[in-house]
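[1] please work out how this folds:
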Amino acid sequence: MTAFVLVPGPFTGGWVWEEVAALLREAGAEAYPVTLPGLGERRDETGAGADLETHVEYLARLVDGIDAPEVVLVGHGYGLFPVFGAADRRAGRVARIVSIDTALPENGAAWVDSAPDPEVRARLAEAARSGEDIA
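    Below is the predicted model of the structure:
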């Protein structure tokens, strides 16, 4: 049996995966649609303290708790960044990484660099510098 961990981007939550999760479960797989700490409905859990490290560790612990022999991590947008980090930490447990509508980042690239629109990249970069809440 395969377990799919479904990781959304920063402006949504695990709820965006519910239809996909239902289809995966109907097909006999396990599905774990997640909302990363500090984002979406979990926004108030960590305050400003949530960062990439928080998200990588959260996913790594989630993988540790899955009994299925094959784990597939699926990332959309920013979600791909913690997926890569968790897969690196749990290389023996993660069978595949799936990128949904997200360019593969180059080593050392920031998430904002992956936004295709230059105006969006500039807005995200400015928000990150100023600490502005853009969600």
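[2] all contacts plus neighbour counts: C-alpha atoms, from now on.
    OK.
[3] which helix or which strand is home to V72?
    Under the criterion of DSSP states H and E, V72 resides in strand 70-76.
[4] which strands and helices sit next to that strand?
    Strand 70-76 is packed against strand 2-7, helix 80-89, strand 94-100, with contacts defined by 3 or more C-alpha pairs under 8 Å, 6 or more residues apart in numbering; DSSP states H and E.
[5] at 7 Å what do you get?
    Strand 70-76 sits against strand 2-7, strand 94-100, with contacts defined as 3 or more C-alpha pairs under 7 Å, 6 or more residues apart in numbering; DSSP states H and E.
[6] what's in contact with that strand?
    Here strand 70-76 makes contact (C-alpha atoms under 7 Å, 6 or more residues apart in numbering) with 1-9, 83, 93-102.
[7] one more, for comparison:
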Amino acid sequence: MAASSLRTTRRAALGAFAAVGALTAGGARLQAQTAPKTFVLVHGTWHGGWCWRRVADLLASKGHKVYAPSLTGVADRSHLLTRDVNLTTHANDIANLIKWEDLTDVVLVGHSSAGFVITQAAELIGPQVASIVYLDAFVPDVGDSLISLANPGPRKALEEAVARGDLAAKPVPAAAFNVNEKDRAWVDAKCTPHPLAVVVDKVTATGSREKIARKTYIRATGFKSPVFDETLARMKTKPTWKTFEVASGHDVMVDHPDRLAEILLEVA
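    You can find the predicted model right below:
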């Protein structure tokens, strides 16, 4: 074989190897980007697992595993409402789900008051959580309770309910959370009273949240809340936290499920 032909053949072979290598590397990157994730979505006060249906369907359609349980005493588990249902109960709801389903590398998401639940649950299942997300939620510290951090209006209503000795707090109309008009009647029909013991219980978690590698705060800018505005500002100063803002009412999973799913996949 002539020398020139040999060189051409070698160049072609090297080019083929390079192309295969590029395809393999690209395939590895694509596989890494699309590798299935596990999401545990935790609802806030008065809601239930039902509120996550749109987001859960979007994530599941992309091949991800999604759990959206209702906490004890509300929604499809409202028949379990007693005075003994407290913050520990709800934290155990989530911790035991993760434990008995043998879940690892979990993306744990808490909406609104579920910031208390996921913070407390992280004390029990922190090593299994790869990413923790606070969706327009409270980010409590030791000694905080929902009733102590709530905005003035809801706080007054909760304090009055406690003073009366009520078993549960009555739902607030969806319009108060600026839920889109089309879905307000549906949300109002689904909401159920929330156990008051959960509202007054204080967080005892001592720092497992901060040990989780990926931490995210998402603010729904269409819902007026000085508490959440202050929380967003605080999280923006922390280099270990990512922050996002969505032009939405408080129930982002109802108003903008597509955008929320995008963010959750980005921080997973």
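[8] state the span of the first structure onto which stretch 63-70 of the second structure is aligned.
    Alignment of stretch 63-70 of the second structure against the first structure: residues 28-35, by TM-score structural alignment.
[9] what does the matching stretch contact?
    1-7, 13-14, 17-18, 21, 24-25, 42.
[10] taking these, please make a ChimeraX selection of just the buried ones.
    Buried members of the contacts of stretch 28-35 of the first structure, defined by 16 or more other C-alpha atoms under 10 Å, are picked up in ChimeraX with:
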select :2,3,4,5,6,7,13,14,17,21,24
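[11] any idea which of the contacts of stretch 28-35 of the first structure is closest to L52 of the first structure?
    L52 of the first structure lies nearest to V7 out of the contacts of stretch 28-35 of the first structure, by C-alpha to C-alpha, at 13.0 Å.
[12] which part of the first structure matches stretch 37-45 of the second structure?
    Aligning stretch 37-45 of the second structure against the first structure (TM-score structural alignment) gives residues 2-10.
[13] picking that back up, the strand holding V72 of the first structure vs the second structure, mean deviation?
    Compared with the second structure after fitting, strand 70-76 of the first structure deviates on average by 0.9 Å (mean C-alpha distance after the TM-score superposition for the first structure).
[14] longest helix of the second structure?
    helix 3-34 (DSSP state H).
[15] for that helix, name the packing helices and strands.
    Using 3+ C-alpha pairs under 7 Å, 6+ apart, helix 3-34 of the second structure sits against no helix or strand.
[16] how far off centre is it?
    Put simply, helix 3-34 of the second structure sits 42 Å off its chain's centre (C-alpha atoms, centre = their mean, to the nearest Å).
[17] can you check stretch 34-48 of the first structure too?
    12 Å.
[18] gap between the two ends of it?
    19 Å (C-alpha to C-alpha, to the nearest Å).
[19] contacts only, for P257 of the second structure.
    By C-alpha under 7 Å, 6+ apart, the contact set of P257 of the second structure is 54-55.
[20] now with 6 Å, please.
    When contacts are counted by C-alpha atoms under 6 Å, 6 or more residues apart in numbering, P257 of the second structure touches V55.
[21] relative to I263 of the second structure, how far out is it?
    Taking C-alpha to C-alpha as the measure, P257 of the second structure falls 10 Å from I263 of the second structure.
[22] same thing with G153 of the second structure?
    From G153 of the second structure to I263 of the second structure the distance is 30 Å (C-alpha to C-alpha).
[23] who has more neighbours, the two?
    When G153 of the second structure and I263 are compared for neighbours, I263 comes out ahead with 16 against 8, by other C-alpha atoms under 10 Å.
[24] which strand or helix spans that one?
    I263 of the second structure belongs to helix 257-267, assigned by DSSP H and E.
[25] angle of that helix against strand 38-42?
    130 degrees (axes from the mean of the first three to the mean of the last three C-alpha atoms, to 10 degrees).
[26] which part of the second structure lines up with the strand holding V72 of the first structure?
    Strand 70-76 of the first structure covers residues 105-111 of the second structure once aligned (TM-score structural alignment).
[27] quick one on the thing from earlier: buried sites along the match of stretch 63-70 of the second structure?
    29-35.
[28] how long is that stretch end to end?
    End-to-end distance (C-alpha to C-alpha), stretch 28-35 of the first structure: 23 Å.
[29] and for stretch 72-87 of the second structure?
    Calculated as C-alpha to C-alpha, the first-to-last residue distance of stretch 72-87 of the second structure is 10 Å.
[30] off-centre distance for it?
    With C-alpha atoms, centre = their mean as the basis, stretch 72-87 of the second structure stands 21 Å off its chain's centre.
[31] show me what counts as buried in it.
    Buried residues in stretch 72-87 of the second structure, counting neighbours by 16+ other C-alpha under 10 Å, are found at 72-76, 78, 81, 85-87.
[32] check stretch 121-139 of the second structure too.
    Buried residues in stretch 121-139 of the second structure, counted by 16+ other C-alpha under 10 Å: 121-126, 128-139.
[33] next one: that stretch to chain centre, how far?
    Centre-to-centre, stretch 121-139 of the second structure and its host chain are 8 Å apart (C-alpha atoms, centre = their mean).
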